[in-house]
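> The sequence and its predicted three-dimensional model are supplied below.
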Amino acid sequence: MLIGEVSRRTGISARMLRHYDSVGLVSPTGRTEGGYRQYSPADIRRLFHVESLRSLGLSLRDLRRALDEPGFTPSGLVGELVARTQERIARDEELLRRLQHVEDGEPTEWTDVLRIVSLMRGLDSADASRRQQSALAAAGDEVPPGRLLAEAVLEEADPNVAGALRWALQRSNDEALRVLAAALGSADAETRRRAVAAIAEIGSDAADTVLTDALTNTDPAVRESAALALGARGGARVVPVLVGMVVAGRNDVEAAETLGAVAQRWDLVDQVAGTLAELLARPDTAFDVRLRLVQSLAEIPGPAAGRTLQALTEDPDHRLAQTAAFIARTRATARGRDGDGA
């Protein structure tokens, strides 16, 4: 089979066939009567072997070794190919990431492109002070590049740099919130916590919606951060999370204060007081938990909480009774001062 026919049947260009011949990879072994080189069936088989292996990214040198060295085994070479491919994909993904950040900035001039590239380099720096300066500079932009800042804050371990990035994110676009919201489902706990901390500082209706959804997150740290960030805005949905924090003793003082604010804003005073009273009455509730629950009642106004505190002044545990009595007296003094009969 002559080179033209081989090219038509295999789809390999005549130029590539000549190249294979020139480097000694696939050379036609037959000759026609007129002296033209002719590909034998064995040559065609070798040609298909070459094309198959080339599709895996083998170099010409590797191809020759694979086809001509009797003791050659593919395992080592395949491992090298895997490593090379992973490196190439990583480079391509990094390039794609940078191009997307530039695109997000909607540049109209090359100076805009250079500014975003400069910001990327600053945020990629090993020097924390340079990263912080870059974040602060980005905060001064009319609309900081959201995706870039969000990805940076999710990876940032330095608290000062993270704070500057969160500040910059407060003025960024919706893309930042989408990146952060997606990170709440990350398998990495630290990434989830950085995400919720950043969302908490954005302070928009859209951010509040994401935080409300986060109240059911499987990570307690995410749920609790979301509840505290929402505060009195969170309504009844934050109550179970805040009560759980008091019971667990995690940020219980702040949780109790927030619980009181939620109870008053959303007319949940009796409901919250009743929930705390039920937990106090359970025989399996440990003393330290009961003590935190009693202290939380100090933040809940109204007669329901007052009745529970009064009953607890006679609790068998003298320490708990004393705490309840002190809170009850403090509430009574405050009512007298404010002229509140509740």
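Yep, that arrived.
> CA atoms for contacts and neighbours, from now on please.
Fine.
> how much distance is there from whichever strand or helix holds Thr330 to the middle of the chain?
For Thr330, the host element (DSSP states H and E) is helix 318-338. For helix 318-338, the separation from the chain centroid amounts to 45 Å (computed by Cα atoms, centre = their mean, to the nearest Å).
> In the chain, mark out all the strands, start to finish.
30-31, 37-38 (DSSP state E).
> take the one below as the second:
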Amino acid sequence: MTMPDTVRAFRGLENGDASVRLRAAMAVGTAPHPEFVDKLIERCAVEPEFFVRDMLTWALTRHSAATTVPKLIGELRSERAQARSQALHTLSKVGDRRAWPAITRELLTDADDEVARSAWRTAVVLVPDGEEPELAAVLGTQFGRGERAMRQSLSRALIALGEVILPVLRAAQAGADPRVRTHAIATERLLRDPDATFEFAIEEAKRIVALGANGQEE
């Protein structure tokens, strides 16, 4: 790619019009070159529009993982939550398991909800065979966290790990916190019945917890 083309692409990625930024990201992904990687990652950290961020991620996946993965891992240490979240999201799309050691407990329990959710999704994509129980144990510490969308994301991540999550579910169901117990019961219902909705599973779990609290059955 010539210097004028590169300059034009860089300017496009910073344009005030989201549609221009989108087209620029698409152009960069269509004609990938290593010199674009840093700029794409930089824009991921600050881009306000979801659909543009998604195109930036796509553009990064079009580049060599050998180039992008180390730089994305570096972003996981950023103080900017969006930088961490988008780097995680992109790593999940690249799917290179060399990134697995960078998916730390700190990220899986990050105080920022979007970072944590991205870490959960990325972890279940990258987790090496045999390490699913350890991942499930860390994810289990997040039962009851956040609003419904957050809890649904956690359930989906756990269910993706399969039957290895059962000990974690049982431990959470035996705990004292009714919110945690409800979430764990709902997750097991969804594991057993993939066609059930999260809304239905949560409402059913609430009834089970309420009956238990009244000393009837659980």
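Looks like it arrived, so ask away. Predicted model only: the values in this text are computed from it and were never measured.
> Can you give me the TM-score here?
Overlay of the two chains. TM-score (TM-score structural alignment, normalised by the length of the second structure): 0.73; 193 aligned residues with a Cα RMSD of 3.1 Å.
> Would you mind measuring from the most centrally placed residue in the second structure to Leu88 of the second structure?
Central residue of the second structure (Cα atoms, centre = their mean): Ser118, 1.8 Å from the mean position. Separation of Ser118 of the second structure from Leu88 of the second structure (Cα to Cα, to the nearest Å): 6 Å.
> returning to that earlier point: identify, out of the strands of the first structure, the most deeply packed stretch.
strand 37-38 (a mean of 16; mean count of other Cα atoms under 10 Å).
> aligned partner of Arg171 of the first structure in the second structure?
Correspondence of Arg171 of the first structure to the second structure, assessed by TM-score structural alignment: Arg62.
> what's around its match, how many residues?
When neighbours are counted by other Cα atoms under 10 Å, Arg62 of the second structure registers 17.
> What of Asp317 of the first structure?
11.
> And the helices in the stretch 101-250 of the first structure?
110-123, 128-139, 146-155, 159-169, 174-183, 189-202, 205-214, 220-230, 239-248 (DSSP state H, counting those that start in this stretch).
> now the ones you listed as CSV including distance to Gly76 of the first structure?
Putting the helices of the stretch 101-250 of the first structure into CSV (distance: least, Cα to Cα, whole Å) gives the following:
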stretch, distance to Gly76 of the first structure
helix 110-123, 37
helix 128-139, 41
helix 146-155, 35
helix 159-169, 43
helix 174-183, 37
helix 189-202, 36
helix 205-214, 47
helix 220-230, 45
helix 239-248, 54
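> before we move on, back to that, ok, now which ones touch the residue nearest to the centre of the second structure?
With contact taken as Cα atoms under 8 Å, 6 or more residues apart in numbering, Ser118 of the second structure is in contact with 85-86, 88-89.
> which ones are touching Leu91 of the second structure?
Leu91 of the second structure neighbours (Cα under 8 Å, 6+ apart): 69, 72, 99, 122.
> Could you find the closest non-adjacent residue to the last one?
Nearest residue to Thr122 of the second structure in three dimensions, chain neighbours excluded: Ser92, at 4.6 Å (Cα to Cα, 6 or more residues apart in numbering).
> And the equivalent of the one you found over in the first structure, how far from Leu17 of the first structure?
In the first structure, Ser92 of the second structure lines up with Ala200, judged by TM-score structural alignment. According to Cα to Cα, Ala200 of the first structure stands 63 Å off from Leu17 of the first structure.
> ok, Arg11 of the second structure - contacts?
Neighbouring residues of Arg11 of the second structure by Cα under 8 Å, 6+ apart: there are none.
> now with 10 Å?
By Cα atoms under 10 Å, 6 or more residues apart in numbering, Arg11 of the second structure lies in contact with 5, 20-21, 24.
> Find residues that contact each of Ser118 and Leu88 of the second structure.
By Cα under 10 Å, 6+ apart, the residues touching both Ser118 of the second structure and Leu88 are Leu107.
> thought Met150 of the second structure was touching Val115?
No - using Cα atoms under 10 Å, Met150 of the second structure is not in contact with Val115, being 11.1 Å away.
> more neighbours, these two?
Set Met150 of the second structure next to Val115 and count neighbours by other Cα under 10 Å: Val115 wins out with 23 against 17.
> Nearest spatial neighbour of the more buried one, chain-adjacent residues omitted?
Ser85 (4.4 Å).
> quick one on the thing from earlier: list which of the contacts of Leu91 of the second structure are still in contact in the first structure.
Contacts conserved in the first structure for those, counting by both residues aligned by TM-score structural alignment, their matches' Cα atoms under 8 Å: 69, 72, 99.
> so how many other residues sit close to the second one?
Look at Leu72 of the second structure: counted by other Cα under 10 Å, it has 25 neighbours.
> What of Asp208 of the first structure?
19.
> count of residues packed around Val210 of the first structure?
21.
> swap in the one 5 residues further on?
In terms of burial, Leu215 of the first structure registers 22 neighbours under the definition other Cα under 10 Å.
> related to what we said a few turns ago, of Ala200 and Leu17 of the first structure, which one has the most company?
Ala200 (22 against 19).
> The more buried one contacts Glu224, correct?
No - Ala200 of the first structure lies out of contact with Glu224 (Cα under 10 Å); the separation is 11.4 Å.
> tell me, what's touching the two both at once?
Leu230.
> Quick check: the gap between the aligned partner of Thr122 of the second structure in the first structure and Val179 of the first structure.
Aligning on TM-score structural alignment places Thr122 of the second structure opposite Ala229 in the first structure. Distance from Ala229 of the first structure to Val179 of the first structure, counting by Cα to Cα: 19 Å.
> contacting residues around Ile185 of the second structure?
Counting by Cα under 10 Å, 6+ apart, Ile185 of the second structure makes contact with 169-170, 172-173, 191, 201-202, 204-206, 208-209.
> right, I mislabeled it, should have said Arg97 of the second structure
Per Cα under 10 Å, 6+ apart, neighbours of Arg97 of the second structure: 69, 91, 123, 125-128.
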